[in-house]
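[1] this one's sequence-less:
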């Protein structure tokens, strides 16, 4: 663990989301969230999502995504891209020799990157986090 690590206890067994089952043994030891979620801490950023273009990929308005700038983006990866100076989160695809940024929502069109556009990949999305707060 590093000085910046967050370590939390975990249950030994997976908890079913269906019919309840009594837990047999509660503590399986701590999980280091930094180690679990981040491969290259120096190249990793948290980005809050705005909009609904990626909902079918499980990325919703208000979610936080973990973005790794050290990863090389491949066709099929969800990326944070900078297209003509504007940031966007989309799936990077290569089809018929051209790059496109694909929305994961039928209401949003794909953006084909033409030769007059400037595309920079800021980083690859590795994790999407959605926070559900207790109503207390």
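    That came through, no problem. Owing to the predicted nature of the structure, the values given are computational and were not obtained by experimental measurement. Numbering: from 1, shown residues only.
[2] all contacts plus neighbour counts: C-alpha atoms, from now on.
    Noted.
[3] Provide the contact partners of stretch 123-136 at residue level.
    Stretch 123-136 has contacts (C-alpha atoms under 8 Å, 6 or more residues apart in numbering) with 37, 58-60, 62-73, 77-81.
[4] so residue 93 touches residue 73, yeah?
    No: under the criterion of C-alpha atoms under 8 Å, residue 93 is not in contact with residue 73, lying 9.9 Å apart.
[5] quick one on the thing from earlier: quick check: PyMOL command selecting the buried ones in the contacts of stretch 123-136.
    Those of these that count as buried under 16 or more other C-alpha atoms under 10 Å are selected in PyMOL with:
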select buried, resi 59+60+63+64+65+66+67+68+69+71+73+77+78+79+80+81
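[6] Show only the entries of the contacts of stretch 123-136 found in strands.
    Under the assignment DSSP state E, the contacts of stretch 123-136 contribute 64, 65, 66, 67, 68, 78, 79, 80, 81 to strands.
[7] helix or strand for the nearest residue to residue 58 once chain neighbours are set aside, which one?
    Computed as C-alpha to C-alpha, 6 or more residues apart in numbering, the closest residue to residue 58 that is not its neighbour in sequence is residue 128, at 7.8 Å. Following DSSP states H and E, one finds residue 128 within strand 119-129.
[8] Structure two is appended below for comparative analysis:
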């Protein structure tokens, strides 16, 4: 006589409604049961338990190309405030001091307005906080503030903010044989090249023009 399985074991896993899930969501948002021996279980507990195991699994999948790079959180996208007053600071002209050091009293200065320098198109500019490490080789790190010029068009080779499968990403755009590719730039992690299949899957939101980093 065979043992009757509970209905919960026979029922198929259904995809939850809502936005398309990323690979990280599949790892972090669904509970899985894994069978391990006592020695391995004790090793996991010694290193921090289930939290350490999840992080180790995600890291292993990233290195094998199985997980997409973290996306931009929508709540970090901001519109810069309108310019209410000038914000000028002295800019040192050091181009003349190529050979021998020049005394500070001889260095020319001029007033530079940071707003005009960084936000040349106020009505078409947004601020985005970078997330993840997928673009570190391009000089973009976790927490950097990106100044993005809103545009639906971009040239091959530019760094762009895109909406891919419902998620905001910052990638290097490459056009190969007329087809767009979104590439990460991190030589330490093998992030997969994203190749949009349809125009609905991939929308260019803007072009990254400047990166602001705070050194604390």
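    Right, received. Where do you want to start? Small disclaimer: the values here were computed from a predicted structure and weren't measured.
[9] What does the TM-score come to for these two?
    Remark: TM-score between the superposed chains equals 0.82 [TM-score structural alignment, normalised by the length of structure 1]; 130 aligned residues with a C-alpha RMSD of 2.5 Å.
[10] Closest one to residue 102 of structure 1 out of the ones in strands among the contacts of stretch 123-136 of structure 1, please.
    Residue 102 of structure 1 lies nearest to residue 78 out of these, by C-alpha to C-alpha, at 9.0 Å.
[11] returning to what we had before: can you tell me what the residue nearest to residue 58 of structure 1 aligns to in structure 2?
    Matched by TM-score structural alignment, residue 128 of structure 1 corresponds to residue 211 in structure 2.
[12] do the same with residue 8 of structure 1
    Residue 8 of structure 1 maps onto residue 89 in structure 2, by TM-score structural alignment.
[13] give me the number of residues near that match?
    12 (other C-alpha atoms under 10 Å).
[14] tell me the contacts of the closest residue in space to residue 51 of structure 1 that isn't next to it in sequence?
    Nearest residue to residue 51 of structure 1 in three dimensions, chain neighbours excluded: residue 61, at 4.9 Å (C-alpha to C-alpha, 6+ apart). Counting by C-alpha under 8 Å, 6+ apart, residue 61 of structure 1 touches 49, 50, 51, 52.
[15] quick one: which of these sit in helices?
    Among those, DSSP state H puts none in helices.
[16] Now the spatially most central residue of structure 2. Nearest residue, chain neighbours left out?
    Per C-alpha atoms, centre = their mean, the C-alpha nearest to the average position across structure 2 is that of residue 131, at 4.2 Å. Among residues not flanking residue 131 of structure 2 along the chain, residue 142 sits closest, at 4.8 Å (C-alpha to C-alpha, 6+ apart).
[17] Could you grab the helix/strand/coil label for residue 128 of structure 2?
    strand (DSSP: H, G, I helix; E, B strand; the rest coil).
[18] Next up, the contacts around the equivalent of residue 82 of structure 1 over in structure 2.
    Mapped onto structure 2 by TM-score structural alignment, residue 82 of structure 1 lines up with residue 163. By C-alpha under 8 Å, 6+ apart, residue 163 of structure 2 lies in contact with 169, 201, 202, 203, 204, 205.
[19] Columns distance to residue 178 of structure 2 and neighbour count on top of the residues you listed, output as a markdown table?
    Rendered in a markdown table, the data for the contacts of residue 163 of structure 2 read as follows (distance: C-alpha to C-alpha, whole Å; neighbours: other C-alpha atoms under 10 Å):
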| residue | distance to residue 178 of structure 2 | neighbour count |
| --- | --- | --- |
| 169 | 21 | 24 |
| 201 | 17 | 13 |
| 202 | 15 | 20 |
| 203 | 16 | 18 |
| 204 | 16 | 19 |
| 205 | 19 | 20 |
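[20] now stretch 50-63 of structure 1: how far from the chain's centre is it?
    10 Å (C-alpha atoms, centre = their mean, to the nearest Å).
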